[in-house]
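Asks: Let's see this in three dimensions:
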Amino acid sequence: MRSSFLIATGLSVAYAQLQSEYDYVICGGGTAGLVLANKLSADLNTQVLVVEAGANVSPDEPAGQGVETGWAYKSQPQIYAGGQIMDLPAGKILGGSSQINGKAYVRPDASEIDNWGQVNDASWSWEVLFPFYKSSESLSLPSSEQEDAGNTVNKDFHGFNGPVNTTFPAVGTPNFFNILEGTAANVSIPRNKDFNGGAARGLSTYPGTYRIEGEREQFRESAREAYYLGIASRKNLEVLAGTSCLRITWADGSSGDNVTASGVEIANSNNLTTVSVRKEVIVSAGSYRSPTILEYSGVGNPKILANYNITTKIDLPGVGENLQDQMQGSITYSLSNTSNISFPDAVGNEITTNYLMHVTYEDIFGDGAAEIQARVNSSLSAYASTISKRINGSITAEQILNSLQVQYDTIFNRRAPAVELFTNQALTRDSVTLEFWPLQSLGRGNVHISGANAQAAGAQPIIDHNYFITDYDWDIYIAAARWVRRFFATAPLVDSMGEETRPGLAKVTQDASDEEWKAFYQDNFRAGWHAVGSAAMLPRAWGGVVNGDLQVYGTANVRVCDASVIPFILGGHPTSTLYAMAERAAELIIRGTKG
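Replies: Presented below is the predicted three-dimensional model:
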């Protein structure tokens, strides 16, 4: 068997031989992994290897047509949601999920980032992370035509010289925005000129991670374009595509609370070998894969590892637990014959302006807000107990309760947005859809390995999100659906609306009970595709996996940097935060290396 691989650099044209040892091995060339590769390899005396299971192409390139871009994960049947099996897409391509996501550049509410530091390490906060949001971004300011469609910015919130190009859609419909703005005002939702400054409530548009080519055509800007292609010729950076990281190997005699990684076992369809590491292994394979790499390395819950005859190296039962996501729904109305909504003339790769509303629990529940707050407060212990039993006690109810109390405070005391709503210019030309998803779901699930053979089983771990495991998750979801229906019935939007076609009054009547709403949506929701938390940056006593430096507890030189470390599900959309987090992580790593 060969002990080395040929690796592709740049556009997979030039080839070089894999070295036996690197300063840093990054397991996963996704959104965060490529940021780290870029920053760590800026020191030309530092040797960096990125191992990516997917191809080194872009789906927008001719060479990328027909290339597999995602893992196509499936959830376990969701017992609290009608037994549904959810599709859970995740990027399997250089650039990771930044190659397949919705391209939204929307940061969370500041309070949600502040939570990270308050529970684990004071060096994480909105104030600390904000400069990294800006330094990673290069925003193109909206034109007057784009401003007419509602696209506005506060320049103080953005960066203009970073690697990630962001811009606003080239195509807009001003009268549709005006209708939305007037309707929002009539239900007491303010206009927000720019979500990205940390105060997220209100109605606004948002930039996206794409670039303009020509007059109006717009193309995706993934981490591959932003952080890799421009530095692909660096002699000290190698990207090994089409290859998986199976497990971390450990130095002989390494034990105790500072177990030292010696390398990473990697494989493709023809080869299996181990590369050695001088400094650090950084796991950056995403919320569904990073925990499995740790488990195959002997880091995790001893009971789970024993099922597959894996020797426990570090007893860390939080690995794979604390998995969180959001649940999406939608309501659609046809347009009336008297509708005055005009439609954009969009063709090819033109992207139309999208509109978001972020609303609080008080907006959604109205006069019932105090009642729901009291009910949730009195139910937190029961929620924690239910979740702990469902995950076989891998994390105790007391540990889970700690995290639920943080989220409770975020929703009900600090009043971070509790629901996001999304619409565009109704490109179908005959309807308008409002999508909604509660942002701060309280449920938790897990992800674990499905077999002893990392090569055979690694492609499909056991993923169980436990969607709707808490009563609150159904309460906020159903209340959001009712709120959307009321929004459609509010002037001036109602003047352009015809009949409700989804779910429709025949399926969910105007005065439907909670159970009737639930009966429809447990068969018609979808996963939010924002999975976080499975290697959580939490205190070890809370079931955490990494500390405030993203270092895996019990290790001397292993970190995790991707969405799996985010301890609590976030509002906004994850990409902007992942770029900022990885930029700061690179600074922590470099600073730590230099002492």
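Asks: C-alpha only now, for contacts and for neighbours.
Replies: OK.
Asks: I figured Ala81 hits Asp523, correct?
Replies: Yes. With contact defined as CA atoms under 8 Å, Ala81 reaches Asp523; the gap is 7.2 Å.
Asks: who's more crowded, those two?
Replies: Each of Ala81 and Asp523 had its neighbours counted (other CA atoms under 10 Å), and the higher figure belongs to Ala81 (20 against 12).
Asks: Would you do the same for the sequence below? I want to compare the two.
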Amino acid sequence: MNTYKSLQFLLLAYLATARGDTFDYVIAGGGTAGLVIANRLSERSDITVAVIEAGDDVRQDPGVQSIDFLFANFNASINYQYPSVTGPELGSRNLTYRAGKALGGTSAINGMVYIRGDKAQYDAWEKLGNKGWNWNSVFSYYKLGERFIAPSSAQIEVGATYDASVHGDSGPLDNGFPFIISNGSFYDKARATWESLGLGPITDLNGGDPRGFVAAPQTLDPEAGVREDSARAYYTPAEARTNLKVIKGTVKRITWASGSGKQAVATGFEYVSPSGAIIKVGARKEVVISASAYRSPLILEASGVGNPKILKKLGIPTKVNLPGVGESMQDHNIVAMTYNLSNNITGRIGYATMPTAQDVFGSKTSSLAASTFKKLRSWAKALSATSDGAISPSAIERRFRIQHDLIFNKNITIAELFPTNTGDGGLLEQFWTSMPFSWGSVHLSSRDNIEVPSITANLLSTDFDLDMLTAVGRLSQKAYATAPLTDLIADNSSPGYTKLPLDASDEQWATFLKANALNALHVVGSCAMLPKELGGVVDSDVKVHGTRNVRVVDASIIPMQLSGHTMAPVYGVAEMAADRIKASWK
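Replies: I've put the predicted structure just below:
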């Protein structure tokens, strides 16, 4: 009887941790970046690749295909929704962080806006210690992956301008303008208003100098009128390959080779199947974590890679001492106001206004640059303290100095103002700041719960971030109170001029912003590509420090915020990372 029970127990244990197949490369996550990597690695027929993805294949879902994006149409079944830890800066409000739970990841559920950011921001990556990562190198991969569809004459009439030299024309990712772009009633008036405020029209957002007013392209197929996500662009052309397999499941942790050495060696992943079984899948060459800026740090921590202080509290033995895991989480700070229209706007509004610090602060810019520079050290000390010293104050200060230089000396764009017509006689004016000094973190909440990250937002934790968002908000208000854009505006319905008048004080703005500022869902940095001494998690070959064959490729490795929407940089980074991985084959 005892023998029988022992055999039964062993059988159940085996079934609970069944071993799956073995591949050359196994990718945790079939999202925006994961499918780029899967496509590029599986181009060679003798290399086998597996992608483990928890979400469904939603390529035929009408809601996903639609380019008529509305935030109200978020489908919870294909959206991860992670709450943040409450913080005093926002009046103890919880924020919600979203990510796509589907093949294609967040590219299947986002607003499709494609903006790369400023040239100097990418060049700063190399200055931070990432050899070969700069605007010119990433720009070449942007063009490699893109199939830009030039606007029609009708679209050009309403502002859909472009510079053909900054776009690719034969890549897998369709990018262009929707045929339902707004009629001229908004474009003409908005263009004239912004020009009167010193932000004239530019030809193309994506050439490295996005300052000004312009129509923003989107990841869509204008001819078919459907969304172009990573699944449609990168998986559809590759899914018939016999050396590429998609496995349904949720990756929990890396499995490691036994023995000791200077570098940890991964043998594969352990994942949970839809039925709840725990299955191990092997990797002969490498594992690639591409599970989002929220989940990639969790997989590393669950595998013993991270801050030993955090791992000890979770009861996880330290495999690789890497305190930067989950730190340096950066997002754009966003606020929205609503206006009632005196004349309804048809079609879609897709226009972005991108200002610099000089545009936002005017004559105060120089004095503000000097006063904030003196505060960098204290900000760095405070941020280091929030992580119990995971990243040293001196490392954070070095990174802050480069960011400060970008804002005040390199004249990068520091904000975006982006209106959306609501379809019911209203206009939603969103504005956000692009390079805040308030960084958060994301960590594993418990040893075996990969589904619930512990997110500390830390928004508006420096006075300058509040000042910057206030100044951008004032610029937004000013635009909608300036002719000829005023011809379209009946009233400000939210928050309303009684609550936030055009001459509102700093105190009134602070009250409004602390009650209404949100995360823009443009999260980067939680597995930053940096030297280890600066709080980095991966090196310039996107390999995790202290490991021989573990890579991370997604938004989490972008080391500092960009002025662009995160999706576009992720595509460029993934294309370049794929080449870095392939270079190791030689």
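Asks: Just give the TM-score of the two.
Replies: Scored against TM-score structural alignment, normalised by the length of the second structure, the superposed chains reach a TM-score of 0.93; 564 aligned residues with a CA RMSD of 2.0 Å.
Asks: Next, show the common contact partners of Ala81 and Asp523 of the first structure.
Replies: Common neighbours of Ala81 of the first structure and Asp523, using CA atoms under 8 Å, 6 or more residues apart in numbering, do not exist here.
Asks: Just the buried positions in the longest strand anywhere in the first structure, please.
Replies: The residue-count maximum for a strand in the first structure (DSSP state E) belongs to strand 272-283. Neighbour counts over strand 272-283 of the first structure (16 or more other CA atoms under 10 Å) mark Leu272, Thr273, Thr274, Val275, Ser276, Val277, Lys279, Glu280, Val281, Ile282, Val283 as buried.
Asks: Helices of the stretch 201-350 of the first structure, start to end?
Replies: 223, 290-296, 302-306 (DSSP state H, counting those that start in this stretch).
Asks: could those go into JSON lines alongside mean neighbour count?
Replies: Formatted as JSON lines, those follow (neighbours: other CA atoms under 10 Å):
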{"stretch": "helix 223", "mean neighbour count": "27"}
{"stretch": "helix 290-296", "mean neighbour count": "28"}
{"stretch": "helix 302-306", "mean neighbour count": "17"}
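Asks: Tell me which of those approaches Met497 of the first structure most closely.
Replies: helix 223 (40.0 Å; CA to CA).
Asks: And the closest one against the second structure, how far off on average?
Replies: Once the two models are superposed, helix 223 of the first structure sits on average 0.5 Å from its counterpart in the second structure (mean CA distance after the TM-score superposition for the first structure).
Asks: That helix corresponds to what range in the second structure?
Replies: Aligning helix 223 of the first structure against the second structure (TM-score structural alignment) gives residues 230.
Asks: Other residues contacting that stretch?
Replies: Taking CA under 8 Å, 6+ apart as the rule, stretch 230 of the second structure contacts Gly31, Thr32, Ala33, Leu35, Val36, Leu103, Gly104, Gly105, Ser107, Ala108, Leu173.
Asks: and if we set it to 10 Å?
Replies: Residues outside stretch 230 of the second structure that contact it (CA atoms under 10 Å, 6 or more residues apart in numbering): 30-36, 59, 103-108, 172-173, 219, 236, 571.
Asks: Same question for stretch 2-15 of the first structure.
Replies: Under CA under 10 Å, 6+ apart, the answer for stretch 2-15 of the first structure is 16-20, 51, 55-58, 63, 228-235, 237-243, 267-268, 270-275.
Asks: Restricted to strands, list those residues.
Replies: Using DSSP E, these in strands are Ala16, Gln17, Val51, Leu237, Glu238, Val239, Leu240, Ala267, Leu272, Thr273, Thr274, Val275.
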